[in-house]
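>>> please find the sequence and the predicted model below.
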Amino acid sequence: MSNLVRILGCGSSTGVPRIGGVWGACDPNNPKNRRTRCSILVQKGTTKVLVDSSPDLRQQMLDANVGSVDAVYYTHDHADQAHGIDDLRVLAQFGRKLLPVFADPQTQKTLTKRFGYCFEGFGDYPAILDMCDLEDGSHVMGDDGHVLHVEPFVMHHGRINATGYIFDGKVAYSPDVHDLPDESFEKLKNIDLWIVDALRYRPHPSHSHVEKTLAWIKQVGASQAVLTNLHIDVDYEEVKAMCPDNVIPGHDGLELVF
């Protein structure tokens, strides 16, 4: 079985189209412009890791035909990354054990307060998730013994820090980022595949924009890159024509082997 990463969703916080059928500059006749909120699934053998639980998680997992994961890693606590957390119940029930969830301290604090029942249980409903520290999540092993190595790195996302992840030293994920510290750029040098925020064409206070992201990709020497967190401003074919040969815009359901 190939090692792969699947783009479960690559849309901005309101998705594409927005409620009301607002497509912005995106061609509604191109299915690659229909985007759910950002999330990825990383698979090595039968070991599967989910990054973030978007509000669209149920449909994303149905579309991917995935019914179980071995762990969940959170980038940060914003609604478009976290508010599908209740749908993790089904994944925990499948495994018949608490599902390990990894997050930085601020995200841990927010999620355990906002969704306490998931971690402590409530009434007749048992807990479904086990909150774990990032330093304890350096690897995940599934039932077949395949070990997926996970390395976090710091991202600046507006007024907060978020967490990016590097899987097996090959695949990096940065869905919400407007800047990176030097040590994170160092970790990303010569990465095989970087899935990275490119919200729109104009600068934004908490997200990178297309021109800036393309410069980052060149700076780190990524072999291949995929643009994600794409807003209604960014039409798939239009931005694809602007990208160098080693960069493509993401679309929901895109799978890449690593």
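Received the coordinates, thanks.
>>> CA atoms for contacts and neighbours, from now on please.
Will do.
>>> surely K240 touches I248?
Yes. Using CA atoms under 8 Å, K240 and I248 qualify as a contacting pair, with a distance of 5.9 Å.
>>> between these two, which has more neighbouring residues?
A count of neighbours by other CA atoms under 10 Å puts I248 above the other of K240 and I248, at 20 against 16.
>>> helix, strand or coil: sort out that one for me.
Classification of I248 using DSSP: H, G, I helix; E, B strand; the rest coil returns strand.
>>> what sits against I128?
By CA atoms under 8 Å, 6 or more residues apart in numbering, the contact set of I128 is L88, R89, A92, Q93, K97, L98, L99, C118, F119, G121.
>>> closest to T107 among the residues you listed?
Distance from T107 was checked for each of those by CA to CA. The minimum falls on F119, at 13.5 Å.
>>> please name every helix or strand in contact with the helix or strand where the closest one lies.
Using DSSP states H and E, the secondary-structure element containing F119 is helix 116-120. Packed against helix 116-120 by the contact rule (3 or more CA pairs under 8 Å, 6 or more residues apart in numbering; DSSP states H and E) you find strand 129-133.
>>> packing partners of the helix or strand that comes right after the strand it packs on?
Proceeding N to C from strand 129-133, the next assigned helix or strand is strand 139-141, under DSSP H and E. Helices and strands in packing contact with strand 139-141 are listed as strand 47-51, strand 147-157; criterion 3+ CA pairs under 8 Å, 6+ apart.
>>> helices along the stretch 51-200 of the chain, start to end?
Counting by DSSP state H, counting those that start in this stretch, the stretch 51-200 of the chain has helices at residues 57-64, 79-82, 88-95, 105-114, 116-120, 182-188.
>>> tell me the buried residues in the fourth one?
Of the residues in helix 105-114, those scored as buried under the neighbour-count criterion (16 or more other CA atoms under 10 Å) are T107, Q108, L111.
>>> burial count for the closest residue to the second one other than its chain neighbours?
Excluding the flanking residues, the one nearest Q108 by CA to CA, 6 or more residues apart in numbering is M131, at 7.1 Å. The local packing count at M131 equals 19, with neighbours defined by other CA under 10 Å.
>>> wait, M131 touches T107, no?
No. Using CA under 8 Å, M131 is not in contact with T107, being 10.2 Å away.
>>> distance check, the residue nearest the centre of the chain against V234.
The centre of the chain sits closest to S39, judged by CA atoms, centre = their mean, with a distance of 3.5 Å. S39 sits 18 Å away from V234 when distances are taken as CA to CA, to the nearest Å.
>>> got it, and Q224?
Going from Q224 to V234 by CA to CA gives 20 Å.
>>> same check, this time on P203
Distance of P203 to V234, computed by CA to CA: 13 Å.
>>> so who does the residue nearest to the centre of the chain touch?
By CA under 8 Å, 6+ apart, the contact list for S39 reads I7, L8, G9, C10, L50, V51, D52, S53, S54, Q81.
>>> for comparison:
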Amino acid sequence: MAEQESNVIAPDAELLFLGTGTSMGVPTLGCPCDVCASTDPRNNRTRSSIVLRYDDPEGTQRTVLVDTGQEFRMQALRFGVNHVDAVLYTHGHADHVLGFDDLRPLTFGKAANMPLYADDSTADVIERIFDYTFRKKDRYPTSARVDLHRLSDEPGTTIDLFGATIERIPVLHGRHEIAGYRFGSLAYLTDMSDLPEQSYERLQGLDVVILDALRREPHPSHSHLEKSIAIAQRIGAKQTYFTHISHDLDHGPTEDELPKGIHLAYDGLRLPFRIHNSNEAAQ
């Protein structure tokens, strides 16, 4: 009997979780709780950030970073991130931007400045904090060599980045709208308290969705475990991973109670996925 041709499209990209923790990290300073004292390495959570790796049309591997938290330097050293081609920012809070200056050595000696992408409010924060990098007069001579591109917050905004189409997904973070991103068959929606109705329409057909799930109790600016499960089930991705996790959630026991197809992420977890659409991948 002839072997049937598979309709499964092989992954062409990889996501690496550099960090999966909340703004205070886990262990949290001064906290004696069981999770902060845990010996399970999955409970050691640095600030939330991811790296994507995929090939451009010429076959060169590209590395795209999402957010630069306070521990970016240590995360990059731990996981061997020695090259970054571009950075996407979700919003301007400290745990997502304060590692910006550690991009400096990764931008030196390059033919072109490293592109950064952020919406207006986030770009304003970055330019204000790191004024010495962006000011025209008396710019610090060894500042990062970067170009900051401002993204529209209109639904459907996309970036063509090294042959891949990346879509900005509106996300609610308390009373403010921030940026999530869709990368082909995967979406990354950290620091989410809820999703605008229009964003659900842009999250159809996902293999993987990554959502905020801070703790068990409700929080004013982050989704909690029960709510994140409900949002995941409505989105309907094949697999869901929770990130931006506080010390309220012990990895092993929490993982055991989650519905099928829903997991807690952890620092160092790698996920294969498709960054190009099905038609592109099948050609």
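In hand now; what should we look at? Bear in mind the structure is a predicted one, so any value in this text is a computation, not a measurement.
>>> just give the TM-score of the two.
The TM-score (TM-score structural alignment, normalised by the length of structure 1) is 0.92; 252 aligned residues with a CA RMSD of 1.8 Å.
>>> who's more crowded, Q224 and V234 of structure 1?
Higher neighbour count among Q224 of structure 1 and V234: V234, with 24 against 18, using other CA under 10 Å.
>>> helix or strand: which one has the equivalent of that one over in structure 2?
Aligned counterpart of V234 of structure 1 in structure 2: L249 (TM-score structural alignment). In this structure, L249 of structure 2 is located outside every helix and strand according to DSSP H and E.
>>> so L249 of structure 2 touches E217, yeah?
No. In this structure, L249 of structure 2 is not within contact of E217 by CA under 8 Å, at 10.6 Å.
>>> list the contacts for the counterpart of H91 of structure 2 in structure 1?
With TM-score structural alignment as the criterion, H91 of structure 2 lines up with H76 in structure 1. Residues in contact with H76 of structure 1 (CA under 8 Å, 6+ apart) are A82, A103, D104, T107, N161, A162, T163.
>>> coming back round to it: nearest to F167 of structure 1, of the helices of the stretch 51-200 of structure 1?
Distance to F167 of structure 1, taken as CA to CA, is lowest for helix 182-188 among these, at 11.3 Å.
>>> residues in structure 2 aligned with that closest one?
Following TM-score structural alignment, the partner segment of helix 182-188 of structure 1 in structure 2 covers residues 197-203.
>>> list the contacts for the residue mapped onto L172 of structure 2 from structure 1?
Structural alignment places L172 of structure 2 opposite H156 in structure 1 (criterion: TM-score structural alignment). For H156 of structure 1, the contact set (CA under 8 Å, 6+ apart) comprises A162, V177, H178, D179, L180, P181, S206.
>>> make it 10 Å
Under the criterion of CA atoms under 10 Å, 6 or more residues apart in numbering, the contact list for H156 of structure 1 reads A162, T163, G164, D176, V177, H178, D179, L180, P181, S206, H207.
>>> and those, which is closest to T46 of structure 1?
Taking CA to CA as the measure, T46 of structure 1 lies nearest G164 of those, at 22.7 Å.
>>> could you tell me how many residues sit around the closest one?
Under the neighbour criterion other CA under 10 Å, G164 of structure 1 is assigned a count of 24.
>>> that one contacts L134, doesn't it?
No. Taking CA atoms under 10 Å as the definition, G164 of structure 1 is not a contact partner of L134, at 11.4 Å.
>>> which neighbours do these two share?
Taking CA under 10 Å, 6+ apart as the criterion, G164 of structure 1 and L134 both touch Y73, Y74, E151, P152.
>>> identify the farthest-apart pair in the residues you listed.
Across the shared contacts of G164 and L134 of structure 1, the longest distance by CA to CA is 12.6 Å; it joins Y74 and E151.
>>> more neighbours: which of the two?
In this view Y74 of structure 1 and E151 are compared by other CA under 10 Å, and Y74 has more residues nearby, 24 against 18.
>>> map K218 of structure 1 onto structure 2.
The equivalent of K218 of structure 1 in structure 2 is Q233 (alignment by TM-score structural alignment).
>>> ok, its match - contacts?
K227, Q239, T240, P259, G261, I262.
>>> looking at this, it is in a helix?
Yes. With three-state DSSP as the criterion, Q233 of structure 2 is part of a helix.
>>> related to what we said a few turns ago, tell me the residue in structure 2 aligned with the residue nearest to the centre of structure 1.
With TM-score structural alignment as the matching criterion, the partner of S39 of structure 1 in structure 2 is S49.
>>> ok, R216 of structure 2 - contacts?
Applying CA under 10 Å, 6+ apart to R216 of structure 2 gives the contacts S223, H224, L225, E226, K227, S246, D248, L249.
>>> closest one of those residues to H83 of structure 2?
For H83 of structure 2, the closest of the contacts of R216 of structure 2 turns out to be S246, at 29.2 Å, with distances computed as CA to CA.
>>> what's the mean distance for the strand or helix carrying T240 of structure 2 versus structure 1?
Per DSSP H and E, T240 of structure 2 falls inside strand 239-243. Per the superposition on structure 1, strand 239-243 of structure 2 and its aligned residues are separated by 0.5 Å on average (mean CA distance after the TM-score superposition for structure 1).
>>> greatest separation within the contacts of H76 of structure 1: which pair is it?
With distance counted by CA to CA, no two of the contacts of H76 of structure 1 lie farther apart than A82 and N161, which are 15.4 Å apart.
>>> higher neighbour count, the two?
For A82 of structure 1 versus N161, neighbours defined as other CA under 10 Å are more numerous around A82 (22 against 19).
>>> for the nearest residue to that one once chain neighbours are set aside, what are its contacts?
What sits nearest to A82 of structure 1 in space, not counting adjacent residues and going by CA to CA, 6+ apart, is S53, at 4.9 Å. Applying CA under 10 Å, 6+ apart, we find S53 of structure 1 in contact with 37-40, 60, 72-75, 79-88.
>>> only whichever of the residues you listed are buried, select them in PyMOL.
Isolation of the buried members of those (16+ other CA under 10 Å) is achieved in PyMOL through the command below:
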select buried, resi 37+38+39+40+60+72+73+74+75+80+81+82+83+84+85+86+87+88
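>>> quick one: the closest residue to the match of V234 of structure 1 other than its chain neighbours from H251 of structure 2, how far?
On the basis of CA to CA, 6+ apart, the spatially nearest residue to L249 of structure 2 that is not a chain neighbour turns out to be R215, at 6.1 Å. To H251 of structure 2, R215 of structure 2 is 12 Å away according to CA to CA.
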